[in-house]
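Peer 1: mind folding the following:
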Amino acid sequence: MTYTPHGKHLIAGARVAGDDHFTSAPVDGAAQRFSAGSPALVDRAVKAAEDAFASYGHTDTETRASFLEAIADEIEARGADLTAIGSAETGLPAARLEGERGRTTGQLRMFAGHIRKGDYLDRRHDPAQPDRQPAPRPDLKLVQRPLGPVAVFGASNFPLAFSTAGGDTASALAAGCPVVVKGHEAHPGTAELVAEAITAAAAKCDLHPGVFSLVHGGSLAVGKALVEHPLIRAVGFTGSLRGGRALFDLCAARPEPIPFFGELGSINPMFLLPAATEARAAALGEGWAGSLTMGAGQFCTNPGVAIVLDGAGADAFTEATAAALAGIDAQTMLTDGIADAYRAGRDAVVSHGAVNEVLSKTCQGRSAAPSLFVTTGAEWLAHPDLSHEVFGPLGIIVRAADMDEMRRIAAALAGQLTATLHMDETDTDHARALVPVLERKAGRLLVNGFPTGVEVCDAMVHGGPYPATTFAGTSVGTMAIRRFLRPVSYQNFPDALLPGELR
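Peer 2: Alright, predicted model coming up:
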């Protein structure tokens, strides 16, 4: 690694030291010292963003598209260093980080192409009808306009794709909104290096430097100051239900409430229908084990629950899953805190009287080993606490007595990011009964696949009913841009005063 972090915030193009500091906790290599955020630094960054909005909020789509592409170029130019520092801080393998970097830059370029087309603006025009009776109609034009400065909280589990230049930041910048990022303390060096790339791109495109700022993590007061700042117009967040709900409540309690686009948690249930289970129970168990343990189970789309009809097929599925998980060693988790939370969640399930332990390995320190449990549909329905997310490689098999109970389990679910049906053609009638229920529970429905892995494309929805997300929408794909826009109607406006997209 040739890059050595300077440990400062990047506020409106300037490296700014803070009065307080924290030390990183890398998996490999020496710890680094970073300036910690403060409400005063947040205020400085947000005011710079508001200054930038006066110009950036009125840029044309080509200017913003070129900026997004320049960010992608600058990130790629720092690719080797990003992989090295990201691996050291998080323990993620180089291949995973390189893939995540490609997803991040690909998303930026996709958003650039999307806004160039202009469809996202939803432009509408009702021409004047001065002779209409009984009353004339004025000339009305509508277009989507950017909200203003946006706060983004970096995620722990995706140091690139959901953090400093991730989906929320890319969406807001595409919409015309300056961004202030609160970096995650799990990977501050990675956040800093990506922030350097965005800052360089802004300078290259001759944009107001306040279009982007990074304030490193600090006390809870830093996040509070960011979401409560009167100049912030929306918040993007990926993290825990507890932390996200606290920030959501702060946004709602402001004198002028603002939208909080939070992704908070999901157990991503899978429903194994009878014919599919009978035909390929072993393959389904092996596939689930691979998805469940991918990235040490630290994906928001990790399928933590499998619902299957009681019987021989359920036995075969359970045995195949347990055998596959038994061969998977403990994996390094992103932070000590995440590892501790996983063990606490696993221990709570182990001690729960409504479940039976199939497999649970001992793990210590910053590692996580897979765990597997089984319960009945009746016990699952009677104990809602079993449906709480355990962030890590833990799976629960729910053996439903019949299809009616399986449907009741689906109906009792809280909001999810995904829901999966494993089915064969002869399961179609059973699936037809479940789909209307699951459409109300999840943002993405799958058939015969595993939800880990979120394609970045126009048709993707990465969101769902609460608590999966706080607002029905998506944080992945081109529809994510719409979160940071609002419709404005212009009545009888001369062309000279209209936004450029309406002239």
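Peer 1: make it CA atoms for all contacts and neighbour counts henceforth
Peer 2: Fine.
Peer 1: all strands of the stretch 351-500 of the chain, in order?
Peer 2: With strands called from DSSP state E, counting those that start in this stretch, the stretch 351-500 of the chain shows them at 356-360, 367-368, 371-376, 394-400, 416-422, 442-447, 485-491.
Peer 1: now do the fourth one: which elements does it pack against?
Peer 2: Under the contact definition 3 or more CA pairs under 8 Å, 6 or more residues apart in numbering; DSSP states H and E, strand 394-400 sits against strand 305-309, strand 371-376, helix 377-382.
Peer 1: Leu292: which of the strands of the stretch 351-500 of the chain is closest?
Peer 2: strand 394-400 (7.1 Å; CA to CA).
Peer 1: please state the offset of that closest one from the chain centre?
Peer 2: What separates the centre of strand 394-400 from the centre of its chain is 25 Å, taken as CA atoms, centre = their mean, to the nearest Å.
Peer 1: which residues does that strand contact?
Peer 2: Applying CA atoms under 8 Å, 6 or more residues apart in numbering, the external contacts of strand 394-400 come out as 292, 297, 303-310, 314, 318, 346, 370-378, 380, 406.
Peer 1: same check, this time on stretch 287-296
Peer 2: With CA under 8 Å, 6+ apart, stretch 287-296 has contacts from 92, 297, 302-304, 321, 324-325, 331-333, 368-370, 392-395, 450-452.
Peer 1: 7 Å instead?
Peer 2: 302-304, 321, 324-325, 331, 333, 368, 370, 392-393, 450, 452 (CA atoms under 7 Å, 6 or more residues apart in numbering).
Peer 1: same check, this time on stretch 475-484
Peer 2: 111, 146-147, 167-168, 171-172, 174-175, 456-463, 474.
Peer 1: compare with the first, here's sequence two:
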Amino acid sequence: MTAVASINPITGETTAAVAEPTSPDEVARIVARAAATAPLYAALPRNARSAFLRTMADELEAARDDIVALAHRETGIPEVRLNGELTRTCYQARFFADVVDEGGYLEATIDNPGDTPMGPGPDLRRMLVPLGPVAVFGASNFPLAFSVPGGDTVSALAAGNPVVVKAHGSHPALSLLCYDILVTAVQKSGVPSGTVGIVFGTQAGVDLVAHPAIRAVGFTGSLNGGQALMDIITSRDEPIPFYGELSSLNPLVVTDQAAAARADEIAEGLVASVTVSAGQLCTKPGVIFVPRGGHGDALVNRIRHLVQDSPAAVLLNGRIHAAYNELHADLGALPQVTSLAQGLDAPEKGFFVSPRLLEVQAEDLTGAELNECFGPSAVVVRYAPESIDRALELLPSSLTATIHAEDDEAELVEELSGRLLPLVGRLIFNQYPTGVLVSWAQHHGGPWPATNALHTSVGATAVRRFLRPLVWQNAPRHVLPEELRDEAGDIPRRVDGQLRQPASVSV
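Peer 2: A predicted model of the protein is given here:
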């Protein structure tokens, strides 16, 4: 059995054997432990879960130097970005602790018994309850914020579910380190010992998803990988929810007036958004609609020069490196596609690539040019007012869409918004899609193939993925959760149709 190896993408060299692939028997043991833990963890008071999440954040922060150094070695991501990502990871753990304490996520609702137009009504009390053990697949491009200690993990834990993480093959040593830190947090917090688990290897991921005790799956990765997991789920005796963030092109449209007024500003912001983190962000703008004419020409020329001056970037692993080069070979073979610019030469060692900028005319779009490219490249689509509608119709759905326009273009902005809204989960104006704030109002999702659900993987409502509704009818007080008892008053609740805030909250 081949050991799971740690590879340095800067050199392409294997640096260590991290772990043996988790055997089917061991996967079954880990999941069984999580299943036995599930009712114990779900029964904990909310303040115990929130304290656990804050302890996780504290333990991660205490190990910052070791985490960042190891993450850099395994991913090639610059340490400054990794420090920022670790700060975000700690923040979102504490953020979800606040969500748990606030309690509104439970959607606690009470209908007291009484007469109704339908006749006498029973006592009905409803709230959301945990699903059970959740499988989380770590992402390659966010080795902290979307991996072992990341958003799927902490939102599932916040909802009251044990988590078993499938470590990503691009950073197995970091995954193991972060898992050990989570185990320390479990021990210090006094939550049940089976609350977190980890498995290694591709087959272990298959076995994990197929296990009947797993109640939901969170996944951030490729469309092909997500579809493979969905196939496993549909073959189970009992299908379960699959929450996948899969593929996104994130179109950005620039109007003629915006190009005239802010060419340098837009070009600099755009190239930064395309090349940050080596273009390996799910929100990277991959297709840029620029008007024909002198204003658009000036903007494209500025973008081209910035790309030409951009340094080579290291990609996360050999698979992404090969896919980047293969996609650009395929695009280069299309007669309608022109290469506008290529960045500085890439070193031969490791998984380095040069940034790329391509161009196609809107009338010539076939859809073959509109594939997500994981890496520092983008396709510019030159359009005339009469040709943009058809071009937008060819776009696949995405996480985001962006419009750069001027204040006096209200009618055009309204029209573009109406065309883009059905395709995305977040619409951005005069900013850039990279950089996703963890907040109460955030939504990080979109129609297929961006995601396969109406839910978000970032922000407070991410917990909703790992909860289900349950109603207690005419239940004795002692079987009710604390949040549904008459005397409970520390969370928002809807009672007989009226929303009631906790006494300490001003409405």
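Peer 1: before we move on, the earlier item: export the helices and strands packed on strand 394-400 of structure 1 to CSV and tack on distance to Arg482 of structure 1 and mean neighbour count?
Peer 2: Shown next, in CSV, are those (distance: least, CA to CA, whole Å; neighbours: other CA atoms under 10 Å):
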stretch, distance to Arg482 of structure 1, mean neighbour count
strand 305-309, 32, 24
strand 371-376, 39, 22
helix 377-382, 37, 17
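Peer 1: turn those into CSV, including distance to Ser240 of structure 1.
Peer 2: What follows is those, written out as CSV (distance: least, CA to CA, whole Å):
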stretch, distance to Ser240 of structure 1
strand 305-309, 18
strand 371-376, 21
helix 377-382, 23
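Peer 1: tell me where the stretch 101-250 of structure 1 has helices.
Peer 2: Secondary structure of the stretch 101-250 of structure 1 (DSSP state H, counting those that start in this stretch): helices located at 167-175, 188-204, 220-228, 241-253.
Peer 1: which one of the ones you listed lies closest to Val235 of structure 1?
Peer 2: Going by CA to CA, the one of these nearest Val235 of structure 1 is helix 220-228, 6.8 Å.
Peer 1: any idea of the angle the closest one forms with helix 241-253?
Peer 2: With axes from the mean of the first three to the mean of the last three CA atoms, to 10 degrees applied, the angle from helix 220-228 of structure 1 to helix 241-253 works out at 40 degrees.
Peer 1: Leu359 of structure 1 contacts Val374, doesn't it?
Peer 2: No - contact criterion CA atoms under 7 Å: Leu359 of structure 1 and Val374 do not qualify, at 9.7 Å.
Peer 1: number of nearby residues for the aligned partner of Ala246 of structure 1 in structure 2?
Peer 2: Ala246 of structure 1 maps onto Ala228 in structure 2, with residues paired by TM-score structural alignment. Look at Ala228 of structure 2: counted by other CA atoms under 10 Å, it has 12 neighbours.
Peer 1: from Ala210 of structure 2, how far off is Ala228 of structure 2?
Peer 2: 12 Å (CA to CA, to the nearest Å).
Peer 1: also Leu423 of structure 2?
Peer 2: 32 Å.
Peer 1: how about Asn356 of structure 1, what's its match in structure 2?
Peer 2: So Asn356 of structure 1 corresponds to Thr338, using TM-score structural alignment.
Peer 1: neighbours of the counterpart of Leu467 of structure 2 in structure 1, how many?
Peer 2: Aligned counterpart of Leu467 of structure 2 in structure 1: Leu485 (TM-score structural alignment). Residues near Leu485 of structure 1, counting by other CA under 10 Å, number 22.
Peer 1: looks like Leu485 of structure 1 contacts Pro146 (just checking).
Peer 2: Yes - applying CA under 7 Å as the test, Leu485 of structure 1 and Pro146 come out as touching, 4.4 Å apart.
Peer 1: which neighbours do these two share?
Peer 2: With CA under 7 Å, 6+ apart, Leu485 of structure 1 and Pro146 have common neighbours Ala175.
Peer 1: what is the aligned counterpart of Val181 of structure 1 in structure 2?
Peer 2: Aligned by TM-score structural alignment, Val181 of structure 1 pairs with Val165 of structure 2.
Peer 1: repeat for Val305 of structure 1
Peer 2: Match for Val305 of structure 1 (TM-score structural alignment): Val287.
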